[in-house]
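**Q** Sharing a model that was predicted from the sequence below.
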Amino acid sequence: MIKQQVDREQVPFWFDPLCPWAWVTSRWLLEVEQVRPVHADWRLMSLAHLNLVQRKGEGLSEEYRGLMEKAWGPVRVCAAAAEHASRSVLGQLYTAIGTRCHNQRRRDDPTVITEALAEVGLPDALAAAGSSEEFDQLIRDSHDEAFNEVGLDVGTPVLRIGGTALFGPVIRQAPRGEAAGRLWDGLVLVAGTEGFFELKRSRDRSVKPCFD
């Protein structure tokens, strides 16, 4: 296992805390940290901003539009937390929120945010940011850093490897141990290929992310 933090590559990873696919990929990246000299640099993007503002809500079902409206809350709280305690708190807070929303399947539970804030030692008053636009510019700035490079026809997760931002990997279940490292190695090769743009296969919509 990789134990030392010295000379680790910082890997920017843009996430929306409500996205289950980004959650699986984020757990994979934590596995990669254990077997390769990398360190996740957690950053915010907003599915609500992407779908409702940048894409102007085109093609969204009423159900998904409603989900996007709800998606503002958690990412706004994350932005408020980063402003309050520095961006270094995002990894812990993302884990606290994501464990409850995804692993425990409590996405519609209003106590998730306050519980997560308490777990990482942040004031519960930050939960009020979920219904405020105060930190939206911070979200947009972070979001645009990724999407100005990868484009608006993708979603989350986005990560940057060696100066190249990529959408994905979109995986159903996080590989563990050396299997996680091998997937990382493949992405490093792809990201280092001059002129590379896309590698994709259609996803069966019946396939759901696995959080176990």
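**A** The structure has been received and is ready for your questions. Residues are numbered from 1 along each chain as shown.
**Q** contacts, neighbours, all on C-alpha from now
**A** Noted.
**Q** Surely L166 is within a helix?
**A** No. L166 is assigned strand when assessed by DSSP: H, G, I helix; E, B strand; the rest coil, not a helix.
**Q** Distance of it relative to Y64?
**A** Going from L166 to Y64 by C-alpha to C-alpha, to the nearest Å gives 24 Å.
**Q** between these two, which one's more packed in?
**A** Remark: of L166 and Y64, L166 carries more neighbours, 24 against 13, as counted by other C-alpha atoms under 10 Å.
**Q** what about A125, how many residues close to it?
**A** 10.
**Q** what ranges do the helices span in the chain?
**A** For the chain, the helices defined by DSSP state H cover 20-35, 47-48, 62-85, 90-98, 112-119, 136-150, 177-191.
**Q** one more structure, for comparison:
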Amino acid sequence: MQHDEEQSRVEVPFWFDPLCPWAWVTSRWLLEVEKVRPVRADWRIMSLAYLNLVQREGNGLSDDYRALMESAWGPVRVCAAAAEHAGPQVLGPLYTAIGTRLHNRRRRDDPTVIPEALAETNLPAALAEAATSTDFDPLIIASHHEAFDEVGLDVGTPVVRIAGTVLFGPVLRKAPRGEAAGKLWDGLALVAATDGFFELKRTRDSKPIFE
């Protein structure tokens, strides 16, 4: 019976860049949704560096943000290398291992984050070398385009596909838990299934909360 339930779960593609704190919060919400609704996250990679430095040609970026985007290549390249090595199913555990260190533990400038995350997910330490290599960029770019060719270039991450519609968001200050997470999912599924729906938005007035 449990196997049948797992088979009937709806796959929810979720595109993330490990560096983005907002995507991290949303990803933790989706894991909560898995507990209360018949869905399963399908983790996929996108690249804030590619989006901002290549597709948007770096327009309007401050020097500090440009430097941040240059550094953003590293973690997502490691994720791509890991998926190529062990299959896409490794992306969820690796994202959790990296994101917990980068966001919850606030170790953004710690060079040991990637080696520790690889060790935690039983991946070869040598995959860390991908951070400074362009070998896996075609894989990143292909996955990125799966989302952004549909959702457009005036958004970032997180990006999800719900009810066949690719949407930016939901952008959350804090991940809802339990049934609250499920109710948010229900609302998004309803909105996503509405023909012609484009956007709901308000200005962010606080920083994300990691739990």
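**A** In hand now; what should we look at? No experiment lies behind these values; they were computed from the predicted model shown.
**Q** As TSV, the helices of structure 1 with distance to G162 of structure 1 would be great.
**A** Shown next, in TSV, are these (distance: least, C-alpha to C-alpha, whole Å):
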stretch	distance to G162 of structure 1
helix 20-35	15
helix 47-48	25
helix 62-85	25
helix 90-98	21
helix 112-119	32
helix 136-150	14
helix 177-191	7
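**Q** of all those helices, which lies closest to E198 of structure 1?
**A** E198 of structure 1 lies closest, by C-alpha to C-alpha, to one member of those: helix 177-191, at 9.4 Å.
**Q** Measure the mean distance from that closest one to structure 2 post-superposition.
**A** Mean deviation of helix 177-191 of structure 1 relative to structure 2 after superposition (mean C-alpha distance after the TM-score superposition for structure 1): 0.3 Å.
**Q** which of the residues in that helix are buried?
**A** Across helix 177-191 of structure 1, burial judged by 16 or more other C-alpha atoms under 10 Å covers G177, A180, G181, R182, W184, L187, V190, A191.
**Q** Please determine how far the nearest residue in space to the second one that is not next to it in sequence is located from T99 of structure 1.
**A** In space, not counting the residues next to it along the chain, A180 of structure 1 is nearest to V32; the distance is 5.5 Å by C-alpha to C-alpha, 6 or more residues apart in numbering. The gap separating V32 of structure 1 from T99 of structure 1 is 19 Å, by C-alpha to C-alpha.
**Q** And K56 of structure 1, by the same measure?
**A** 30 Å.
**Q** do E149 of structure 1 as well
**A** Taking C-alpha to C-alpha, one finds E149 of structure 1 at 29 Å from T99 of structure 1.
**Q** and those two? which has more neighbours close in?
**A** T99 (18 against 11).
**Q** What's the separation between that one and A82 of structure 1?
**A** For T99 of structure 1 relative to A82 of structure 1 (C-alpha to C-alpha), the value is 19 Å.
**Q** ok, back up a step: and the residue nearest to A180 of structure 1, what's its match in structure 2?
**A** In structure 2, the residue matched to V32 of structure 1 (TM-score structural alignment) is V33.
**Q** how many other residues sit next to L172 of structure 2?
**A** L172 of structure 2: 18 neighbours (other C-alpha under 10 Å).
**Q** thinking it is in contact with T26, fair?
**A** Yes. Contact criterion C-alpha atoms under 8 Å: L172 of structure 2 and T26 qualify, at 6.2 Å.
**Q** Now render the buried residues of helix 177-191 of structure 1 as TSV, adding distance to D16 of structure 1.
**A** TSV is the format used below for these (distance: C-alpha to C-alpha, whole Å):
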residue	distance to D16 of structure 1
G177	25
A180	22
G181	24
R182	25
W184	21
L187	21
V190	24
A191	22
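**Q** Out of the residues you listed, which is nearest to E145 of structure 1?
**A** A191 (17.5 Å).
**Q** OK, contacts around that closest one?
**A** Each residue near A191 of structure 1 by C-alpha atoms under 8 Å, 6 or more residues apart in numbering is listed here: I161, G162, T164, A165, L166.
**Q** From K200 of structure 1, how far off is it?
**A** 14 Å.
**Q** E9 of structure 1 too?
**A** Counting by C-alpha to C-alpha, the gap from E9 of structure 1 to K200 of structure 1 is 26 Å.
**Q** Repeat that for P20 of structure 1.
**A** Taken as C-alpha to C-alpha, the span from P20 of structure 1 to K200 of structure 1 is 19 Å.
**Q** ok, now R8 of structure 1?
**A** Distance of R8 of structure 1 to K200 of structure 1, computed by C-alpha to C-alpha: 29 Å.
**Q** Which one's more surrounded, the two?
**A** The neighbour comparison of R8 of structure 1 against K200 (other C-alpha under 10 Å) goes to R8, with 14 against 8.
**Q** ok, now which ones touch the more buried one?
**A** P37, V38, H39.
**Q** swap in G91 of structure 1?
**A** D41, W42.
**Q** separation between it and A116 of structure 1?
**A** Distance of G91 of structure 1 to A116 of structure 1, given as C-alpha to C-alpha: 12 Å.
**Q** Over to R87 of structure 1?
**A** 16 Å.
**Q** higher neighbour count, the two?
**A** The residue with more neighbours, out of R87 of structure 1 and A116, is A116; 22 against 17, by other C-alpha under 10 Å.
**Q** mind checking how far the more buried one is from S86 of structure 1?
**A** Taking C-alpha to C-alpha, one finds A116 of structure 1 at 16 Å from S86 of structure 1.
**Q** How about the contacts made by E120 of structure 2?
**A** Contacts for E120 of structure 2 (C-alpha under 8 Å, 6+ apart) come out as A97.
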